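Asker: Build me a model:
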Amino acid sequence: MTTALVWFRRDLRLHDNEALREAAAADRLLPVYVVDPREYGTRPYGGTASFRFEKTGPHRVRFRCEALSDLRASLRERDSDLVVREGRPEEVLPDLARAVDADEVTMHTWPAPEERAVEARVNARLRDRGVAVRRFWGHTLYHVNDLPTAYTEIPDTYTPFRKSVERDASVRDPLGTPSLPPLPGVVRDGSDRSGDDRSDRSGDDGAVRPGDVPTPATLLADDGAIDVAQSPDPHGRGVLSFRGGESAALARVRSYLWDDDRLREYKETRNGLLGEGYSSKLSPWLNEGCLSPRYVHREVQRYEDERVKNESTYWLVFELRWRDFFQFQVAKHRGQFFSRPGIRERDDIDWRDDDRAFERWARGETGIPFVDANVRELNETGFMSNRGRQNVASFCANDLRLDWRRGAAYFETKLVDYDPCSNYGNWAYIAGVGNDSRDRSFDVLGQARKYDPDAAYVTHWLPELDPLPPEYAHEPWRMSDAEQAEHGVELGVDYPEPMVDPDLDLDYSENR
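Answerer: Below is the predicted model:
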């Protein structure tokens, strides 16, 4: 009789989960999630940098806890369970494997250095104890083995990569949810199926207990952060209530594509700023592994067959290919991808370390309304539009010349949809050290006028500017003292004066 242990990581779903499917071929199966303390709390950037940041912020903590609860509920519906432990996976997993006499451990693999290092330690410890380890690639649209070339040889710019996979690669069909074998006999699933997990690690009889699904209060040390996690978007100003879990992910696909029929206009609306329908907003579920990109691809194909096939349906898959591109770039370049010189090894940029400037940027108090509105949305909700991210990153890296990695680390803390490859890849791209040789600085004021012509977005997040007409809401520094008095908005009192000279420092023409 064979026993398998499946280690859930950022793959918190039952559908299209190859590690789960392969483990389910055993006679007995133990699903496990390990809460690694290294993923929480304040950390120095890269272990050596002079600045520190919160590794996983409250928005993502809440989302992850919800996703784990949903996963446990789905497993229990299938007469299985999710064993949850806190500790280092390289220590926890071998102990659990021994407790249930596991023959093998299956897991998904990721390309970023931190994830790879943990995998390597887990692999070594398990093999030392005679437990087989099987790793699978399952978080991208295209499987790494199906690329037209080895991932070490893919181009460093997106367009050649996109053309090659469109021409010479295909997307695998998503895997269905497998039937699950019973839990090992020594596992006690308890009587807490209502979700009240008052179970210890083991009982007097030596049985393995499921353990508690973490809550924000157990993962966050700061009371303010706990409040944010427990009461996300208290003012109801966010674009969408992002609830973690596979169930919510599949519901979002269904509502966006089928119920609301939004996909047909995706290309025209994707640069929007307000409302839940301007883009798919699937990224939180994709990046936490609650949703498979191959499942999304199949649903797009079905939509094209049953509704309409147009530029918009193509463009959603186009964006999934962008996501893949950064995953394979990290696999190719490893740690260099996260270094300050980037993959272009640039040493000609005089990056600044200015704590006061960074703090103003991070609080949304730069005095540039389009930047501040986007940052305040991020801080309050954990989400920001793609258009907003590009402009906020450009202002930080190109106008303030602050170390781009510090901005990327701030996004790592705040984003509900954080993914290391996409986040640092996009920041490096904007900062001029990544996957493009062109100047990617943004004309922030031009972007504001183009994408928020009525200043509806700016005044939504900066209500102190609501009394102003659109032209002044975007550029309040142009008001005279008399106009400030007339509208009841005094610069330096009601809203900050700009921290840079907008006429000199925000005049760029190269836009993505």
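Asker: Could you use CA atoms for every contact and neighbour count after this?
Answerer: Will do.
Asker: just how off-centre is whichever helix in the chain runs longest within its chain?
Answerer: Longest helix of the chain, by residue count under DSSP state H: helix 311-333. Between the centre of helix 311-333 and the centre of its chain there are 14 Å (CA atoms, centre = their mean, to the nearest Å).
Asker: Enumerate the positions of it that are buried.
Answerer: Buried residues in helix 311-333, counted by 16 or more other CA atoms under 10 Å: 312-317, 320-333.
Asker: next one: stretch 210-222
Answerer: Buried residues in stretch 210-222 (16+ other CA under 10 Å): Pro210, Gly211, Asp212, Val213, Pro214, Thr215, Pro216, Ala217, Leu219, Leu220.
Asker: cool, and stretch 440-451?
Answerer: Quick answer for stretch 440-451 (16+ other CA under 10 Å): Arg440, Ser441, Phe442, Asp443, Val444, Leu445, Gly446, Gln447, Ala448, Arg449.
Asker: so how far is Ala456 from the last one?
Answerer: Using CA to CA, to the nearest Å, one obtains 11 Å as the distance from Arg449 to Ala456.
Asker: any chance of the buried residues of stretch 440-451 in a markdown table, with secondary structure and distance to Glu486 too?
Answerer: Compiled in a markdown table, the buried residues of stretch 440-451 are given as follows (DSSP: H, G, I helix; E, B strand; the rest coil; distance: CA to CA, whole Å):
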| residue | secondary structure | distance to Glu486 |
| --- | --- | --- |
| Arg440 | coil | 39 |
| Ser441 | coil | 35 |
| Phe442 | coil | 32 |
| Asp443 | coil | 29 |
| Val444 | helix | 27 |
| Leu445 | helix | 24 |
| Gly446 | helix | 26 |
| Gln447 | helix | 27 |
| Ala448 | helix | 24 |
| Arg449 | helix | 23 |
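Asker: Would you do the same for the sequence below? I want to compare the two.
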Amino acid sequence: MESVPVSVVWFKRDLRVSDNPALVEAINGPYPVLCIFNLEPERLERADVDPIHIEWELDCLTELRTALESIGGSMQFNLGQVTDQLSELHETYDIKHLYSNEETGLQWSWDRDKSVAEWCSANGVEFTEFPTNGVVRRLGTRDHWKKHRDARVSSEQINTPVAMESPKGFTSNSIHSMEQLGLAARTLVERPLPGEKAALNVLYSFLDERGRTYRKDMSSPITGWDACSRLSPYLAAGCITIRQILHHTRRKQKKVKVNPRSKENLGWTSSLSSFQSRLAWHCHFIQRLESEATMDVIALNPELDGHLAREMDVERYAAWSQGKTGWPFFDACMRSLIATGWINFRMRAMLQSVASYTLWLPWTDTGLHLARCFLDYEPGIHWSQVHMQSGVTGINSIRAYSVRKQSTDQDPDGDFIRTWVEELRDVPKEHIHEPWLMSDEQQKEYNCLIDVDYPSPIVDEKTARKEGVSKSYSAKSKPESKQRSLLVYEVHGSRKRR
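Answerer: Just a heads-up that it's a prediction; the model follows:
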């Protein structure tokens, strides 16, 4: 009996039906469509992957499966190698065409994608990939990248399909539970709802009201919780695209421009402008990983990184990673991140900066810890930021955050500190930022004995930070570091007007 010819849509981190060119092209083609998702055992073992990532992705996949079934499609889940899944399907069906959207990831995912391309070539299957957001594949230089990026994310959205045909006998199978995978994810406080519909609802709530104070409130972990878009977990799973977000943002912008000083529109002009800038950064940083798939293990400027020669200090790493450094605001930020899976961008930068400059810890190890903490872990953005905040690019400014300054700027009354560092819940405002300066009597009065209930600072923050900055400038000035920096800029440097 002759096999039924089919097209296959391979879903990866693009878990949506709307604005999905791979899905729509397959549906518009001449063959019935099979939809597949593959979870690689290798990924479960990776040091940058945490069970919260897998649970989030599978929950979003479940929502996608429901959406596909509502228009006549089916989704099959597989745990194993995707080429094995394709081979098994090819024995039952005659796969004519494989469609997918490009994914920018670390080296292991590049190797996976290349193995799929090789499988298609060996089996006479046409393989078509579509660009994702503003990332340009095979980009030689950053000259004119912005023009390509802007044109792509400003183009018309792909229409959402309303019907599709699956071959007879092809039905959805069950998606593995976390228990079946042998994984247990930590419970996150106020974890977002998964899936494409939830992503759009979060976007609408941001553009309806939450984003009004985005520009002035995004830097604080207190106000940023509501004022930031909170779309990052959905972007990481591909439940929504930059093009979709920009489309709705620009619609809002047009409404605001009619009467920007009205009570209804007050505050929106600057906030929408800042928000669009950050969306551009999103593509800019992921573009770096597109060209350097080993950013989790090799610095963009390896010569500079070699001169820095940071070494692991187990005691410092433990205090940093657990939020037990003795710096209340820092510890609150780390504990909040671990509990919720999210913290605002400025505080992410501070967490990494303190690790690299003040504590002089290796960025590879600290970067892995933060990757596991973030529900919205996006390798391109994450490792680009780790490199920048650790001073290993050679083209970015050395920016070492003062914990004391961030503490008084972002949490002047200490409310955030008391929320996440329970040992300090009774400490008043005048001592909350530097509790180790309290007298013995005050420590007893406020139920916080230093080095008993809460640690004293692991190092003198100001002295250690300045020492780290000095060593970083010295390493950056070395001839070989400067030479590599020229190459880094050519491939990765921002061209604001081009």
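Asker: thinking again about what came up before, what's the longest helix of structure 1 aligned against in structure 2?
Answerer: Per the alignment by TM-score structural alignment, helix 311-333 of structure 1 matches residues 270-292 in structure 2.
Asker: List of residues touching the matching stretch?
Answerer: 104-106, 133-139, 149, 211-216, 242, 246, 249, 253, 295, 300, 379-381, 384, 491-492, 494 (CA atoms under 8 Å, 6 or more residues apart in numbering).
Asker: Over in structure 1, tell me which residue corresponds to Gln180 of structure 2.
Answerer: Under TM-score structural alignment, Gln180 of structure 2 pairs with Thr218 in structure 1.
Asker: could you say which helix or strand contains that match?
Answerer: helix 216-219 (DSSP states H and E).
Asker: which residues touch that helix?
Answerer: Residues contacting helix 216-219 of structure 1 (CA under 8 Å, 6+ apart): Tyr40, Pro58, Val61, Arg62, Cys65, Ile226, Ala229, Gln230.
Asker: Let's see that with 10 Å instead.
Answerer: If you take CA atoms under 10 Å, 6 or more residues apart in numbering as the criterion, helix 216-219 of structure 1 is touched by 35, 37, 39-41, 56-66, 223, 225-230.
Asker: Would you map the helices across the stretch 251-400 of structure 2?
Answerer: 268-291, 302-308, 314-322, 328-340, 345-353, 363-373, 379-390 (DSSP state H, counting those that start in this stretch).
Asker: looking at those helices, which is closest to Leu207 of structure 2?
Answerer: helix 268-291 (8.8 Å; CA to CA).
Asker: so that closest one versus helix 379-390, what angle?
Answerer: On the basis of axes from the mean of the first three to the mean of the last three CA atoms, to 10 degrees, helix 268-291 of structure 2 is oriented at 100 degrees to helix 379-390.
Asker: next one: helix 268-291 of structure 2 to chain centre, how far?
Answerer: 13 Å.
Asker: Over to stretch 152-171 of structure 2?
Answerer: Using CA atoms, centre = their mean, the offset of stretch 152-171 of structure 2 from its chain centre is 26 Å.
Asker: go on, stretch 111-125 of structure 1?
Answerer: On CA atoms, centre = their mean, the centre of stretch 111-125 of structure 1 falls 20 Å from that of its chain.
Asker: list the buried ones in it?
Answerer: Pro111, Ala112, Pro113, Glu119, Val122, Asn123, Arg125.
Asker: taking those residues one by one, which sit in strands?
Answerer: Residues of the buried residues of stretch 111-125 of structure 1 located in strands (DSSP state E): none.
Asker: Tell me the one among the residues you listed nearest to Tyr158 of structure 1.
Answerer: Nearest member of the buried residues of stretch 111-125 of structure 1 to Tyr158 of structure 1, counting by CA to CA, is Pro111, at 18.0 Å.
Asker: just to revisit the earlier point, could you dump the helices of the stretch 251-400 of structure 2 into CSV and include distance to Pro455 of structure 2?
Answerer: Formatted as CSV, the helices of the stretch 251-400 of structure 2 follow (distance: least, CA to CA, whole Å):
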stretch, distance to Pro455 of structure 2
helix 268-291, 37
helix 302-308, 29
helix 314-322, 10
helix 328-340, 10
helix 345-353, 18
helix 363-373, 21
helix 379-390, 26
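Asker: wait, which of those helices is closest to Tyr204 of structure 2?
Answerer: helix 268-291 (13.4 Å).
Asker: Pull up the aligned stretch in structure 2 for stretch 488-495 of structure 1.
Answerer: By TM-score structural alignment, stretch 488-495 of structure 1 lines up with residues 447-454 in structure 2.
Asker: From one end of the matching stretch to the other, what's the distance?
Answerer: Span of stretch 447-454 of structure 2 from end to end, CA to CA: 10 Å.
Asker: Now that stretch: buried residues?
Answerer: Result for stretch 447-454 of structure 2 [16+ other CA under 10 Å]: buried residues Cys448, Leu449, Ile450, Tyr454.
Asker: who touches it?
Answerer: Contacts for stretch 447-454 of structure 2 (CA under 10 Å, 6+ apart): 324-328, 421-427, 435-444, 455-457.
Asker: Just the buried residues of the residues you listed.
Answerer: Going by neighbour count (16+ other CA under 10 Å), these have 324-328, 421, 423-425, 427, 435-436, 438, 443, 455-457 buried.
Asker: Give me the buried stretch members for the helix or strand hosting Ala229 of structure 1, please.
Answerer: Using DSSP H and E, Ala229 of structure 1 maps to helix 223-230. Buried residues in helix 223-230 of structure 1, counted by 16+ other CA under 10 Å: Ala225, Ile226, Val228, Ala229, Gln230.
Asker: Which strands or helices does it pack on?
Answerer: helix 58-77, helix 216-219, helix 369-381 (3 or more CA pairs under 10 Å, 6 or more residues apart in numbering; DSSP states H and E).
Asker: Dump the ones you listed into CSV; add distance to Asp399 of structure 1 as well.
Answerer: What follows is those, written out as CSV (distance: least, CA to CA, whole Å):
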stretch, distance to Asp399 of structure 1
helix 58-77, 28
helix 216-219, 36
helix 369-381, 12
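Asker: from the ones you listed, which stretch is densest packed?
Answerer: helix 369-381 (a mean of 24; mean count of other CA atoms under 10 Å).
Asker: ok so, going back, average gap between the longest helix of structure 1 and structure 2?
Answerer: Here helix 311-333 of structure 1, set against structure 2 after superposition, deviates by a mean of 1.2 Å using mean CA distance after the TM-score superposition for structure 1.
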